[in-house]
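Novice: I'd like to go over a predicted model; first the sequence, then the structure.
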Amino acid sequence: MNGKITREQWERFLESLAADGSLLQASFSAPRSKDGTLSRKLSVRPVKLKNGLHYQFERLLDNKAYHENVGPEELKERLATAMQSYKQALIKTSDEDIQVLANKKGELALMSRASGGKRESEPQTHNRSKRYILPEGVPVPYLVSLGVMTEDGKVLKAKYDKFRQINRFLEMIADVVPDLPQGKPLTIVDFGCGKSYLTFALYHDLAIQRKLPVRIIGLDLKRDVIETCAKLAEKLGWDNLTFSVGDISDYDGRDSVDMVVTLHACDTATDAALLKAVGWDASVILSVPCCQHELFRQISQPALEPLLKHGILKERFAALVTDAARANLLELAGYRTQLLEFIDLEHTPKNLLIRAVKTGKPDREALSAEYERFRDFLSISPYMERNSRLMSPKS
């Protein structure tokens, strides 16, 4: 079943899920309400309880997870209610993955694809292992080529952290897909793409899985790395994934970009990438900063001397101040900005991701006053503010 469906077809589909017990996982995202009453994401999975099969609904509100277990007889109604509150869902069964999209009128469209092999449909116990967007045991060609998976889909032990990082990245991508422009080819630039694990993951998710018209450009200074990535893209037949050698601040290869990704660009290279994104009026920005040195040399505040006199504390504090300044300047430029945990701190100290979505004109007066107090208290002059009129609180 692919394409638009009627309400009757949707209800019959939900009835079959509840009747045959084939549901392995359902994820609802892109809430219709922006008032904070809905969780950013709703997840559903089967669980074994003492009194039999149930389905656990997990909601995330204010960074806290809330769980509710319901019986099979309630499943159809609860899934139907959930779809009324969200714009999209991904439903995984033992045979297929079904993506459900809802438009503003509430009309539904289904896109189905085979799961790549019969999956185990036995529900997990209450304390189960985490399910990933890219499941273990199902070979993904680009992950095999990049040495993350074996030919039979087993994740290599040495690459398991990278596998988790890729899946975390894809969860964040799923949240912003509704914020990308609709009905037009998308252009995405990945600054400092490196070995491009996440660049390939992004293309696979958007172009291959979601069938979106997208062109992705990876940019990095290392010519040998870029050549390797280009060869892999050619091997995979991904014509709209290209790679170029170049510097972030000098790049002017596009007039319009819909999404900018910059992961682990060092120090002010992150700021340069963010300024490029704002200059393009990009709809979505995803950035994982690295090596924030600039403000370490600037911060001065006598009241904080008990903290600043210790080098390691000052370094950590300066990194937080840098990302706070970036987030606030992006808000001044008209973006809804969040700072999120990208990967567990135990795996990397560079674990903050800045996610910014273009919303329009901000309340500049209130934001400017708040930012200026923060900036002046610490005697800092951030790169982004110095190098762009768009970022100036006075503009």
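Specialist: Here it is on my side, so go on.

Novice: rest of the way, CA atoms for contacts and neighbours
Specialist: OK.

Novice: what comes up buried for the helix or strand containing Val144?
Specialist: Of the helices and strands defined by DSSP states H and E, Val144 is found in helix 141-145. Under the neighbour-count criterion of 16 or more other C-alpha atoms under 10 Å, helix 141-145 has Tyr142, Leu143, Val144 buried.

Novice: can you put the residues you listed in a markdown table and add distance to Ile354?
Specialist: Below are those laid out as a markdown table (distance: C-alpha to C-alpha, whole Å):
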| residue | distance to Ile354 |
| --- | --- |
| Tyr142 | 26 |
| Leu143 | 25 |
| Val144 | 29 |
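
Novice: and the residues you listed, which is closest to Pro135?
Specialist: Closest to Pro135 out of the buried residues of helix 141-145 is Leu143 (11.8 Å), distances taken as C-alpha to C-alpha.

Novice: the nearest residue to that closest one once chain neighbours are set aside and Glu73: what is the separation?
Specialist: Spatial nearest neighbour of Leu143, chain neighbours left out: Met149 (5.5 Å); criterion: C-alpha to C-alpha, 6 or more residues apart in numbering. Note on Met149: its distance to Glu73, by C-alpha to C-alpha, to the nearest Å, is 39 Å.

Novice: of the two, which one has the most company?
Specialist: Between Met149 and Glu73, counted using other C-alpha atoms under 10 Å, the more crowded position is Met149 (24 against 12).

Novice: then this one, side by side with the first:
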Amino acid sequence: MEFQEMKEYIIEQALSKQLISATISQPRAKSNEIKRVKLKPIEIKNMYHIQIEYQYERVLKHENIPIENFAESLEKLFDQYRQMHADFITEKVQVQLSKKNKVMWKSEKTASSKTVNLSHNRKKNYLLDEDTPYPFLIRLGVQTAEGKVKKQKYDKFKQINRFVEFIDDALAYLPKGKPVRILDFGSGKSYLTFALYHYLKIEKGIDIRVTGLDLKKEVIEECAMIANDLGYDQLEFLVGDINDYNDETTVDMVVTLHACDVATDMALARAVKWGASVILSVPCCQHELNAQLNAPGLDIMLKHGLIKERFAALATDSIRAEILNLVGYEAQLVEFIDMENTPKNILIRAYRNGKKPTAEQFEKYNHFKQMLNANPFLENELKDYL
């Protein structure tokens, strides 16, 4: 079977709604961060779609494609990968492609026709189950006393679970054989601080000591009382500013959520200086670069205040991530579900790997910074590490 003939056959099977499931693997390029792709048909609002699940090393992302648009997506996947296992209603197919697209094809007819499950609205498998009572969620008003998620708190419940997913992803990077020290700057009402403590201490049995730090005295007092009521004896809450907290020499994980403007940079810089293995940061308002921007080539964009604000925020987080890459971290910008449903839903995730940056990395960073006329606060804070 020729390459084009194979593609046309697979596409025809998919478009005729014969697909049950498929796995596409073996990226052609080593630089491809998506290691595996899974396909399955689903029904959304009575419309047939193919769901594409992109499997990164530690993250899954989904895209739902209407059936009429699926051929183009599948064509692109065959250009990027060399292997496919597909399960259709009446046959199983295995495809292996050489570097020059020579096709090795294996097909096996099934004894009886299978059925396709188009269910999309099945209950999501959250790390914190929505039907299980959790004392901290009950105490924080997310669940009822019976352990049911309150309807008006469901967005918070989803956000908490999304954050727990990030914590679970980070487990491999936390030190073993010693207590894990964790600091949460700008902890606020501490929904996520309590979730972090519960997941690591109660569910995973890890020896941790967690400190939540915030400037609002009444909020800190309330959180401290809840921690005491729950018996969370390795969780403390303190009133204080990020810049003034000097009680540690080494910290394993630093969390910072919605710290305004350069307060996020202060927390990131402090995390690097402590040698934190894991950094999770959701930035808030970002004014520094907005005031510095001077890029004539971007005037068509930046003359609009709204666009300038959003561009500055995205560029700021890109700069932060790149600086972390330059000082020995693997940093990514990932989507985060925000409790307040605002556009500020980017999370900076960084794992310490100790790698030395290349000259090319520095050159690209400096070129980007100079193009924007940026003088990043975080770079100045970490100048001794760059």
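Specialist: Received, thanks. Keep in mind it's a predicted model, so treat the numbers as computed, not measured.

Novice: related to what we said a few turns ago, these two touch, right, the residue nearest to Leu143 of the first structure and Val155?
Specialist: Yes. The criterion here is C-alpha atoms under 8 Å, and Met149 of the first structure meets it with Val155 at 4.4 Å.

Novice: what ranges does the stretch 251-395 of the first structure have for its strands?
Specialist: Assigned by DSSP state E, counting those that start in this stretch, the strands in the stretch 251-395 of the first structure fall at 259-266, 284-290, 335-341, 352-358.

Novice: enumerate the positions of the longest one that are buried.
Specialist: So that's strand 259-266 of the first structure. Residues of strand 259-266 of the first structure classed as buried by neighbour count (16+ other C-alpha under 10 Å): Met259, Val260, Val261, Thr262, Leu263, His264, Ala265.

Novice: where is the longest helix in the second structure?
Specialist: Determined from DSSP state H, the single longest helix within the second structure is helix 305-326.

Novice: what's it aligned against in the first structure?
Specialist: Per the alignment by TM-score structural alignment, helix 305-326 of the second structure matches residues 311-332 in the first structure.

Novice: ok now the matching stretch, how far from the chain's centre?
Specialist: Averaging C-alpha positions (C-alpha atoms, centre = their mean, to the nearest Å) puts stretch 311-332 of the first structure 21 Å from its chain's average.

Novice: cool, stretch 131-148 of the first structure as well?
Specialist: 18 Å.

Novice: give me the stretch of the second structure that that stretch matches.
Specialist: The aligned range for stretch 131-148 of the first structure is 125-142, by TM-score structural alignment.

Novice: what does that stretch contact?
Specialist: With contacts defined as C-alpha atoms under 8 Å, 6 or more residues apart in numbering, stretch 125-142 of the second structure is touched by 143-150, 153-154, 156-157, 161, 164-165, 191, 194-195, 198, 226, 230.

Novice: the same query, at a cut-off of 7 Å, please.
Specialist: Gln143, Thr144, Ala145, Glu146, Gly147, Lys148, Val149, Lys150, Lys153, Phe157, Asn161, Phe194 (C-alpha atoms under 7 Å, 6 or more residues apart in numbering).

Novice: in JSON lines, list those residues along with distance to Ile50 of the second structure and secondary structure.
Specialist: Formatted as JSON lines, those follow (distance: C-alpha to C-alpha, whole Å; DSSP: H, G, I helix; E, B strand; the rest coil):
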{"residue": "Gln143", "distance to Ile50 of the second structure": "34", "secondary structure": "strand"}
{"residue": "Thr144", "distance to Ile50 of the second structure": "37", "secondary structure": "coil"}
{"residue": "Ala145", "distance to Ile50 of the second structure": "40", "secondary structure": "coil"}
{"residue": "Glu146", "distance to Ile50 of the second structure": "38", "secondary structure": "coil"}
{"residue": "Gly147", "distance to Ile50 of the second structure": "35", "secondary structure": "coil"}
{"residue": "Lys148", "distance to Ile50 of the second structure": "32", "secondary structure": "coil"}
{"residue": "Val149", "distance to Ile50 of the second structure": "30", "secondary structure": "strand"}
{"residue": "Lys150", "distance to Ile50 of the second structure": "32", "secondary structure": "coil"}
{"residue": "Lys153", "distance to Ile50 of the second structure": "31", "secondary structure": "helix"}
{"residue": "Phe157", "distance to Ile50 of the second structure": "28", "secondary structure": "helix"}
{"residue": "Asn161", "distance to Ile50 of the second structure": "26", "secondary structure": "helix"}
{"residue": "Phe194", "distance to Ile50 of the second structure": "37", "secondary structure": "helix"}
